[in-house]
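> Sharing a model that was predicted from the sequence below.
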Amino acid sequence: MAAVKRVISAVSGGIDSAVSTLLLKSKGYEVIGVYMQNWDVLDEKGVCSSQDDISDAEWICKKIGVPFHVVNFVKEYWLEVFSCLINDYESGLTPNPDIMCNRHIKFEAFYKHAIEELGGEAISTGHYARTTFGEYLQKFDSTEGVHLLKANDRKKDQTFFLSQISQNALQRSIFPLGCLDKSTVKKIAGEGNLTPLLKKKESMGICFIGSRNFQEFISEYINTHPGNFIDIETAKIVGKHKGIHQWTIGQRCRIGGCKEPYFVIDKDSSTQDILVASGTCHPSLYTEFVMTDKPHWIHSPPLPLVVNGVLTCDFRFQHAHELTKCQVCLTHSDKLIIHLSKPLRAISPGQYAVLYLDEECLGSARILSPGPSLHTLGVNCKNLNLDRR
C-alpha cells in the first residue's frame, strides 16, 4: 500500500467542491484544482454559466493556494451523455444525464486525465458520499475493494448519482464532505475566506438548459412529431401534443375542458400517441414491479442474490424519493425483476433502479419497463396509502 500524496480535485465553482479542496489542502495533500468544461457555449444553443463558473473556480484555487487547470471534455460529454439523452427522448424514454455524467465524465474521463496526465494518485469531488476507505484516502488497497456508503447528511446524500461508477475509480476517490452536513460546509467556507460562495445559488438540473423551459430546449435537437393524447379509459382522443420527447410518465398534461387534470401514463414512439389518465392517483400510474437491464454492482454482486437468487434491500428511482423496501430477483439473462413493498407512482423506462443495503449503495440498473399497473391488475386503490409524488 502506497501513501497518497497528490490529489486532483474537481472544482466546479460552487461551495461544495471549494470546501472539499480546502479540506484536502488543510490535511497536507498536494492538491491540484481542475475545472471540467463539458459544454461548448460558443457552438451550442444552450445557455450555460460555464465562463462564470471557470472564473469562480480559478478564484477559489487562488484563494486556497493550489494550482488551477481547465480540461475540455466537450467531445466526451456530447458522445457519452448528451447524444444518448437525445436518443432516449426520441425513443420515449426518460434518461438521467447526471448518473451518466458521473459514470462517463467525472469518474472516467476526468479520473483518467487526473491519474495519467496530472500524475494524481487520487481524485476528489464535492459529492456528499462516503466509502469504506474512510473520509480521507491515506492509502489504497485494491485487494478487498471499496464499498460506496451513504453520506451522513441524508438530505444531501448523492450516492444515487454515483450508482454507476466503476470500482477502479471509486478506489481512488475522496469525498471530504461525506461526514459533514451542509451547515458545517457553509461554516468552513466562511472561516476559509470563501464567503462570496455562500451567496451563490446551487446548480439545479442540467446547466446548459439555463432558465429556459425544458420542452423548448429539447425541441431544438429533436424534430417535432405531433401526436394525440388518448384517454386510457375511453380510448378517445382528448388533446394534441407536439412530440413524445416533451413529456414524461406522470407529468400533468395541460388539456382544457376537463373535470380533473390528465397525467401521462405511457408513450408510443411508433405512433407518437400518449396515453393519459384522469387524476393524479389514477391506478394506471402505480406499479409494484420493475424490470431492469443488467445491473452494475459497484463492489460485487450481493451474496444473497448469488446464493439464493433473491435479495431483500431498498429501492429508489428518483434522488429525492424515500427508500422503499423491495425483493430483487435475477433472471437467466442477468436482468432484474424487482418487487416493491408498496406501489410507486410514475416509474419510467430509461430511469435507474438504485439499490441500497443498510448504509451501502450496491449499484443500479437501467429500468426497461414498470410491471403491470394497479389498473391492469384491477386493484382498488381507495384504501391504499399511495405516494402522490
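Looks like it arrived, so ask away.
> Going by C-alpha atoms from here, please, whenever you check contacts or count neighbours.
Fine.
> Return the distance of Leu149 relative to Cys179.
Going from Leu149 to Cys179 by C-alpha to C-alpha, to the nearest Å gives 11 Å.
> Double-check Leu147 against His299; I have them as touching.
Quick fix: residue 147 is His, not Leu. Yes. The pair His147 / His299 is scored as a contact, 5.9 Å apart, by C-alpha atoms under 8 Å.
> Return every residue with contacts to both of those two.
Residues touching both His147 and His299 (C-alpha atoms under 8 Å, 6 or more residues apart in numbering) are Leu362.
> circling back: looking at Leu149 and Cys179, which one has more neighbours?
Taking neighbours as other C-alpha atoms under 10 Å, Leu149 and Cys179 compare with Leu149 leading, 23 against 16.
> so what's the more buried one up against?
Ala129, Arg130, Thr131, Thr132, Thr159, Glu359, Glu360, Cys361.
> Between those residues, which sits nearest Leu374?
Cys361 (28.8 Å; C-alpha to C-alpha).
> which other helices and strands contact the helix or strand hosting that closest one?
In this assignment (DSSP states H and E), Cys361 forms part of strand 360-370. If contacts are counted by 3 or more C-alpha pairs under 8 Å, 6 or more residues apart in numbering; DSSP states H and E, strand 360-370 sits against strand 148-149, strand 286-292, strand 296-297, strand 352-357.
> so can I have TSV of these showing distance to Thr248?
Converted to TSV, these look like this (distance: least, C-alpha to C-alpha, whole Å):
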stretch	distance to Thr248
strand 148-149	30
strand 286-292	15
strand 296-297	25
strand 352-357	14
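> then this one, side by side with the first:
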Amino acid sequence: MSGGVDSSVSAALLKQQGFNVEGFYMKNWDTRDERGVCPSEQDWQDVQQVCKKLDIPCTQVDFVKDYWHQVFQDTLDDYAAGLTPNPDVMCNQHIKFGSLLNRIPEDCWLATGHYCRTDGYGRLLRGKEVGKDQSYYLSTVPYTALQRTLFPLGEFTSKEQVKQLAHTFGFDQVATKRESYGICFVGQHRKFADFLAQYIDQPRGQAVDLETGKIIGEHQGLFGYTIGQAAHIHHGPHKWFVAEKDMTTNTLYCVPGSTHPSLFHKACIARHWTWIHTYQPSHQSSSPVNLLAQVRYRQQPQPAQLTQDPDGRYRVTFDQPIRAMAKGQQVVVWEKDWCLGSGVIDEIIPAYSLV
C-alpha cells in the first residue's frame, strides 16, 4: 500500500471478497538524505488511516538499502553513461516483486494496485483501462512472482470508477489526493536534471547543430538530456531538440524542430532480455515474429517484428518509424494483450539517412 487511491481500493475490494488482508508500506528512500524529497511520512499516515477504517493490520517495511543498491545506484550509473534508464521497471523487478515478495509466506498472495491482469495460465495481461495499463512496468517480473500476485484493479475500465469506489469505502482523503508521477524523492516541483546534478559530476559542454556542425549553445551536463526532448538552447528562430549525445567529446547534438528526420528510428537492439514465461508462443522461430512493442509507457503499441541476433541480443524492427528512441529505455513486447517480456535498448537504428 502506497497511501494512494489505487492500493487503498485494492485492499478494500480484497477484504470485501473475503480475503484475510494485511497492508504493507514500503519505505524505499531515507528522508534524512537532504538531497531527496519524499512525502513518505504523510503517505504512511494515509496507509494507517485506510487500514484502520478497513480494520486490517499494516506494517512498514524498510527497503532503503535494497533500493539504493539495486535500483538507485544503477540508475545513477546509467545516467552518467548517457543512457535513459527506467527505475520504475527496476523497482518492480528487484524490490516489490523481489525483496517484498520474499518476506511474504509462500501460502499467501501479494496484491498490488497496478492496472494489469493475469489469467488462469498465470500470463501477464494488459489492464482493461487502456490509458492506465501498467504491464509495461512489470515486463521484467518473473512468472513465479506473478503466480503469487493479485491485481484487483485489472478489470476496471476507468480511473474514475476507482475514485468513486474510494468515496464509497470512505477513503475521501486518498480519493482526492494528488496522483504521484515519477520517482518520489525527486519531488513534485523539482526538475529531474537538477536532482541528478547533486549526484553526478559532469561538466557543461558544447551544444552543436547536427546538420551543420556549428556551435549553437551550451549544455548543462549530458546526463540531464534524453533523445527527443527540447534542448532549451536559444539560438536563432528554431526550437532545438536533442538528437544525439557524444559522451567521449561531451557534445550535445541538436536539430531544429520536433519532427526532424534524425529523431526517428526504425529499430532497436536490446540486451538483458527477460522472457516472463518459460514457454513463449513463437519467439524461438528463426524467422521474424510479428508482435506489438513499446519503448515508453505512454506510447501506443506499435506493430513490430522480433528476431534474435547471433550475439544473443534481440532486435525489434517497427513497421513505422518511432520517434525518439534512446539507449537505456525498456523495449517491451506483447502478443495481443499478453506481455511477453522486455529488454534494455543497447543500440538504436535511424529510420532515415541524412547523407
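Nice, I can see it. Since we're looking at a predicted model, the values are computed, not measured.
> How alike are these chains, TM-score-wise?
Here the TM-score for the pair of chains, by TM-score structural alignment, normalised by the length of structure 2, is 0.96; 353 aligned residues with a C-alpha RMSD of 1.4 Å.
> between the helices and strands packed on strand 360-370 of structure 1, which gets nearest to Cys61 of structure 1?
Of those, the one closest to Cys61 of structure 1 (C-alpha to C-alpha) turns out to be strand 148-149, at 27.7 Å.
> tell me, the closest one lands on which residues of structure 2?
Using TM-score structural alignment, strand 148-149 of structure 1 corresponds to residues 124-125 of structure 2.
> ok, now stretch 250-259 of structure 1?
Under TM-score structural alignment, the match for stretch 250-259 of structure 1 is residues 228-237.
> Check stretch 189-209 of structure 1 too.
By TM-score structural alignment, stretch 189-209 of structure 1 lines up with residues 166-186 in structure 2.
> which residues touch the matching stretch?
3-5, 8-9, 12, 29, 36-39, 46, 50, 87-88, 163-164, 188, 192, 195.
> let's go with 7 Å and repeat that
For stretch 166-186 of structure 2, the external contacting residues (C-alpha atoms under 7 Å, 6 or more residues apart in numbering) are Gly3, Gly4, Val5, Val9, Gly36, Val37, Cys38, Val50, Lys163, Phe192, Phe195.
> starting at the chain centroid, how far to that stretch?
19 Å (C-alpha atoms, centre = their mean, to the nearest Å).
> Going by neighbour count, list what's buried in that stretch.
Neighbour counts over stretch 166-186 of structure 2 (16 or more other C-alpha atoms under 10 Å) mark Ala166, His167, Phe169, Phe171, Asp172, Gln173, Val174, Ala175, Phe185, Val186 as buried.
> ok, now stretch 287-300 of structure 1?
287-299.
> again, but for stretch 193-200 of structure 2
Buried-residue list, stretch 193-200 of structure 2, by 16+ other C-alpha under 10 Å: Ala193, Phe195, Leu196, Ile200.
> ditto for stretch 84-97 of structure 2
For stretch 84-97 of structure 2, by 16+ other C-alpha under 10 Å, it's 84-87, 89-97.
> now, among the residues you listed, which is nearest to Gln299 of structure 2?
Of all the buried residues of stretch 84-97 of structure 2, Asn86 has the smallest distance to Gln299 of structure 2: 14.5 Å, by C-alpha to C-alpha.
> In structure 1, what sits opposite that closest one in the alignment?
Matched to structure 1 by TM-score structural alignment, Asn86 of structure 2 sits across from Asn96.
> same question, Val255 of structure 2
So Val255 of structure 2 corresponds to Ala277, using TM-score structural alignment.
> same check, this time on Gly3 of structure 2
By TM-score structural alignment, Gly3 of structure 2 lines up with Gly13.
> how close does the nearest residue to that match once chain neighbours are set aside get to Val19 of structure 1?
Computed as C-alpha to C-alpha, 6 or more residues apart in numbering, the closest residue to Gly13 of structure 1 that is not its neighbour in sequence is Ala57, at 4.1 Å. Noted for Ala57 of structure 1: a distance of 12 Å to Val19 of structure 1, by C-alpha to C-alpha.
> mind listing the helices for the stretch 1-150 of structure 1?
Applying DSSP state H, counting those that start in this stretch to the stretch 1-150 of structure 1 gives helices spanning 15-26, 50-64, 74-77, 83-90, 97-101, 110-116.
> So for Gln246 of structure 1, which of those helices sits nearest?
Closest among those, using C-alpha to C-alpha: helix 83-90, at 7.9 Å.
> distance from that closest one to structure 2 after superposition?
Overlaying structure 2 shows helix 83-90 of structure 1 at a mean distance of 0.5 Å from the equivalent residues (mean C-alpha distance after the TM-score superposition for structure 1).
> isn't the match of Val255 of structure 2 right up against Asp266?
No. If you go by C-alpha atoms under 7 Å, Ala277 of structure 1 and Asp266 don't touch, sitting 9.6 Å apart.
> Between the two, which is the more surrounded one?
Between Ala277 of structure 1 and Asp266, counting by other C-alpha under 10 Å, Ala277 is the more crowded of the two (26 against 23).
> Work out for me the element that one sits within.
Going by DSSP H and E, Ala277 of structure 1 is in strand 273-278.
> List the contacts of that strand.
With C-alpha under 7 Å, 6+ apart as the criterion, strand 273-278 of structure 1 contacts 227-232, 244, 260-268.
> Swap in 8 Å and give it another go.
Contacts for strand 273-278 of structure 1 (C-alpha under 8 Å, 6+ apart): 227-233, 244, 260-268, 284.
> Sounds good, over and out.
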